[in-house]
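Engineer: give me coordinates for this.
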Amino acid sequence: MMQRRPWLFPLLLFVAVCAIYAPGLLGGFTFDDFPNIAENAALKLDSLDGAQWRAAAFSSDAGSLQRPISMLSFAVNSYFAGMDPVSMKATNIVIHGINAVLVFWLVRLLFALAAPGVDERRRLWAAMFVAAAWALHPINTMGVLYIVQRMESLAHTFVFAGLAFYLIGRQKQLADGSGRWWIAAGLFGCTALGILCKESAVLLPLYAWLLEACIPALRNSPQKGDVRKLYMAVLWLPLVAGLFWLYPRVTAPHAFSTRDFNLEERLLTEGRVVLDYLRWTLLPPLRELTLHHDDYVVSRGWMSPPSTLFAMIGLAVLFVAAWLVRARRPLTALGILWFFAAQALTATVIPLELVYEHRNYFASLGLMLVLADLLLFAPRGNMAHIGVFVAALAGVGYAGITHLRAWEWSNDLKFAAVEATKRPESPRAVYGYGRMLVIASHYKADSPLVPVAVDQLERGMKLPKSGILPHSALLLLAAHTHLPQKDAWWDDMAARLRAGPIGPQEINAVGSIMRCARSRECDFSQPHMIQMFEGALARPHPDMQTLYADYALNVLHEYDLALGLFEGVVRMRPNESQYRINLAKVQISMGRRDAAVKEIATLREMGRFGENEAAALELEGRLGLSPGAPAHSSTR
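Structural biologist: As a prediction, this is how the structure comes out:
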């Protein structure tokens, strides 16, 4: 039936994806969704004005290219449905469903080249297994229901399409020598578009090269000389250049200043992390699959913990074995090597956080290929029936666990409680549960949830890797409910700010306190606030200094102090548009017209695609300049 109706399985797969993930539609924004989407003013569009849309496209500070395609997709959601998490999650599910269909197409092309001796019907069923198992796998839940990770799934829309185009081109080359345009579209066009969603897509040429290295029909093709030249240009030379660019950045003294590990410790830890990714993908344990993994133990040496050494040995053996079996089991080799290749950006030297499940969005496809090869292609005789049974059991199990995870994501309070139960030593999970209890209490002092929230947040304060988020939540709760603000909370927060690195959590915590004080909703004493900011500025950070400047301007009314702080921020990050916008606003409010005009001119020059034009026009409106007026002060 499937061969007569080729559209039927893709349609059923798409429907299955929507059904399995449907419960997760009801959940709200979480964690990084807030700074990137919900609190991103540039995404709140009210017209089709080009300047607004350009500003939205380049409103992310993630990645050197700012991921404009992903940000535009969020802007489209916001324009038509507002900041509605349901519409954004629905879009994510649709993207994942499209990716599932692309994976099915890609795997069918791959099996035709890699397993020509297997009958077509068997190849079709194996491709259906891979696509369904990948699409419904629980390790990809975060790539779907964690809204901001649309960046990951959308980037891989182009990765999957690019690899499919590449295989079509190579098939045509093997048949009649044509196909170069397909190859170019896959390697160049799709890589470029994918990178504009997220940098993960930069690995597409590496995945394509592994196709050449593992699939005999490609490895021994008449075009292998041209292929070597192609990959010298698109993979190896860029790789060498990238390493030269990256080396001084990851070895600089400040490279890991916002982390509690250094470069060596990161590399040692990632060996264990990658082995856990492997385990979570093949045998996913619902108890261990969570949003937060900040309680993951850092490896401080080869035997600290001892599993570090064993993990490295295990990964090395697996990698060598995969390379050695390329001739006999090309699909198994390719799947394992794809799994390793997918970790090249996030599990090596770049100072990212250690563990996130969404980093396996492509890696999990590699392992599904391995299962298809070992369960559906390799067995013979009665063993073939056992292989089919195990594959079916795995697929149903994956779908069931994913559906359970979708239910976990269906309610914010339930999600927070589940995360805290699964990760009792995770500061983020414990804080997240305390925060949701605070929200559920509606800041009513007589709510039975208030003492539970206080206990949860105070427990979070005491966890070894805890930051200051619990402190901020406690202080905000106390201020809104008119309960006592303990000096110990303020003192411990200032001490942690002074001693530890300043990262997104610290910025978020201090920002929440500052905004509540600025709005006069919270009665925080000025000595406590200044103590907090002085602790934070022991380690200069532009965002933290911006918050202090905001407080100095709007609460302390110390205008010269605020101006000096804003100027210092611009000196720290001269290429960040928002910092110049902040400075220009203060200059305008203080009557420093000439300085403001210069900042506006610089702001325009920084906008590569006119994305700063809307902000520049708004600032000129504050100055009383008409559009197109000369960029100099008329008061000289």
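Engineer: contacts and neighbour counts: CA atoms only from here.
Structural biologist: Fine.
Engineer: how near is Leu210 to Val227?
Structural biologist: The gap separating Leu210 from Val227 is 12 Å, by CA to CA, to the nearest Å.
Engineer: before we compare anything, build this one as well:
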Amino acid sequence: MGLALALIGTWLAYQPAIPGFFLLDDFDNLSALKGGVTDWGEYTQYLRTGNAGPLGRPVAKTSFLINDFAWPSNPGGFKHVNLMIHLLCGLLAFLLARLLLRQRCSEAAANGMALFVAALWLLHPAQVSTVMYVVQRMTQLSALFVLMGVAVHVALRLNRSLSEGRRLALMSLSLLLFAALASYSKESGILLPVYLLVTEVTLLAAVPASRSLHFWKWVALHLPTFCLLAYLAYIPRWAPSYESRDFTLYERLLTQPVALFDYLWNLVSMQVHGMGLFHDDFPIYSSLLNPVAALAMIGVLAAAAIALIYRRRCPVLAFSVLWFLGGHLLESTTVALELYFEHRNYLPFVGPIFGFVVLGHGLLVRVGEDLRKFGPIFGVLLALISGTITYGHAHEWGDRGRLIPIWAAEHPDSPRAQRTYAQFLAGEGLPLVALEELNQAYERFPRDLSIPVMSIDIACSFGLQPRFEIPELVRRISEHSWTDGLRPAMESLVGRLLSTECVQHADAVHDLIRAIPELGNSEHHKNGVASMFVLDGELYLKQGKPLGALESFQKVDNMKPSASSALRLSNLFLITGNFDIARRALEVAKERDTTDDGLLGGEREALYEEKFRLIDDLKQRSATRSAEE
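Structural biologist: This next block holds a predicted model:
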């Protein structure tokens, strides 16, 4: 009954956010559905499209097809499925906590504590930005399969009716199955052996284990964990990837302990101020002489050491600490990811919440019977407070007109928050206010070229005089840096430039794009620079200037040779009637598109053959017309 109430309460708390809207990476990932997915060929092409991590995340991407087979779409359905996954994760958290606690206390106490663990995790406001951000279904599914894997493992470990051989076989199968499902949802799923190892060395350490089981744990849990730690600690692997970041590897390692304590403060305080998707303003720490960085580093290392040393004497505390830290191994250590994201805590928060509930219950038992009676009342009140805050926060997530201005106000030092707010103002028909916001943002972030580009785009789309002179931006291009906002800003400007009163600035836009390689850090963003020249070529085509497009597309092919760049050239040569060159470019595209085993696959092979036939057919028709003339 209590679990049903917790699930229903969570469902109700999130309802204001369900209508919602798509945000940021939602568009990058879901736009791969554009054109529709109606057969196997389109499905495989959809899985290959986009930048969804090194493993492609096919499980998570396939789950989006539950909601729609095409794009654009309605966000409500996507968010509803995210909420259902969240409820499933909460149910699994309950089952896992109950399994772990039944060996330590009575059935009634285990059920009660497991219920409060699940309820607090489900209803905590820190989860809103994961559950209601559609693309974070990847994080949710990864967590779902990890929780399944841990729960099944614990159930098998505690099942004394199984023979040892059958138990080890089922544990191996479970580990492989759920690790694969979790990892192909999101790469953090590879942490399943880490979560299992944490559980084994803490809460399951007192459970008898045979020699063969000890050997299995070393091979299946210890070894993968040590390999992961060695991989993360191999600095030469990670150092070069920081060239495109605004911080160094050393600065990241100093900053992450501070971020971890900030996550825990959000967990304890239940505050929603400052929470959301924009954390590019999180402070970067550059020296251990900074007391905040030093204390945070000492705190994390001390907590890990104490948890490992006293894991048998204080298994609940050790489990809470190591589950949280282990859950952050991949995203909060050496990998060159961004410094701070709330969704990284979605699964790791299970550990601290478990520890809070179990240790809190133990403290009440020790204090006395009278206070112990107030434990359930305190737990219910805490869940109600958490749910109420989540309900209010969900209201903000359901209203773009409230959420985006709040983010901009709470993150004045976040370029992303300010750019998003300006876009919102322009979309609301307030271009002058948007331009003023961008002026102020450019004063704070003078190296961000995307801000003046966005300002020009907004001014042109509303028939206003641009506040920035493009030739001046070209002259001062080296004073700027590449940022993640430049590509979408330039795409928007190029996409509608010729249909606005700024059509006379087309040549200046070409000059600006051609100056992009002179940005201060452009050498570390070759893909982005190449995408700028694709836009340049597309603008030339819209102007009816194929020679200009050819020059730009050839630059793309020289910078980042790929099947798509060769296909782009082939299409251009086909448009201009250079059939032989178009065919040679298509042959290059096919060669680049061929997999390592020399096979393209049936659908891709047929597609290329169709393109070859089209070129030959058009060439024949052209020759026939010439002969007739």
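Engineer: TM-score of the superposition?
Structural biologist: Scored against TM-score structural alignment, normalised by the length of structure 2, the superposed chains reach a TM-score of 0.88; 603 aligned residues with a CA RMSD of 3.1 Å.
Engineer: point to the residue nearest the middle of structure 2.
Structural biologist: Closest to where the C-alpha atoms of structure 2 average out (CA atoms, centre = their mean) is Gln136, at 6.1 Å.
Engineer: how about that residue, what's its match in structure 1?
Structural biologist: Taking TM-score structural alignment for the superposition, Gln136 of structure 2 sits opposite Gln149 in structure 1.
Engineer: helix or strand for the residue nearest to that match when sequence neighbours are not counted, which one?
Structural biologist: Leaving aside its chain neighbours, Gln149 of structure 1 sits nearest to Gly143 (5.1 Å; criterion: CA to CA, 6 or more residues apart in numbering). Gly143 of structure 1 belongs to helix 141-145 when elements are defined using DSSP states H and E.
Engineer: what's the offset of the following helix or strand past that helix from the middle of its chain?
Structural biologist: Toward the C-terminus, helix 141-145 of structure 1 is succeeded by helix 150-176 as the next helix or strand (DSSP H and E). Offset of helix 150-176 of structure 1 from its chain centre (CA atoms, centre = their mean, to the nearest Å): 22 Å.
Engineer: give me the buried stretch members for helix 150-176 of structure 1, please.
Structural biologist: 150-174 (16 or more other CA atoms under 10 Å).
Engineer: so what does the lengthiest helix in structure 1 touch, helix or strand wise?
Structural biologist: Secondary structure of structure 1 per DSSP state H: the longest helix is helix 85-114. Helix 85-114 of structure 1 sits against helix 8-21, helix 68-81, helix 120-135, helix 141-145, helix 150-176, helix 216-219, with contacts defined as 3 or more CA pairs under 8 Å, 6 or more residues apart in numbering; DSSP states H and E.
Engineer: closest to Ala55 of structure 1 out of those?
Structural biologist: Distance to Ala55 of structure 1, taken as CA to CA, is lowest for helix 68-81 among those, at 9.5 Å.
Engineer: once aligned to structure 2, how far is the closest one on average?
Structural biologist: Its matched residues in structure 2 lie on average 2.9 Å from helix 68-81 of structure 1 after superposition (mean CA distance after the TM-score superposition for structure 1).
Engineer: which residues are contacting that helix?
Structural biologist: With CA atoms under 8 Å, 6 or more residues apart in numbering as the test, helix 68-81 of structure 1 has contacts from 37, 43-47, 53, 56-60, 83-84, 87-88, 150-151, 154, 193, 196-198.
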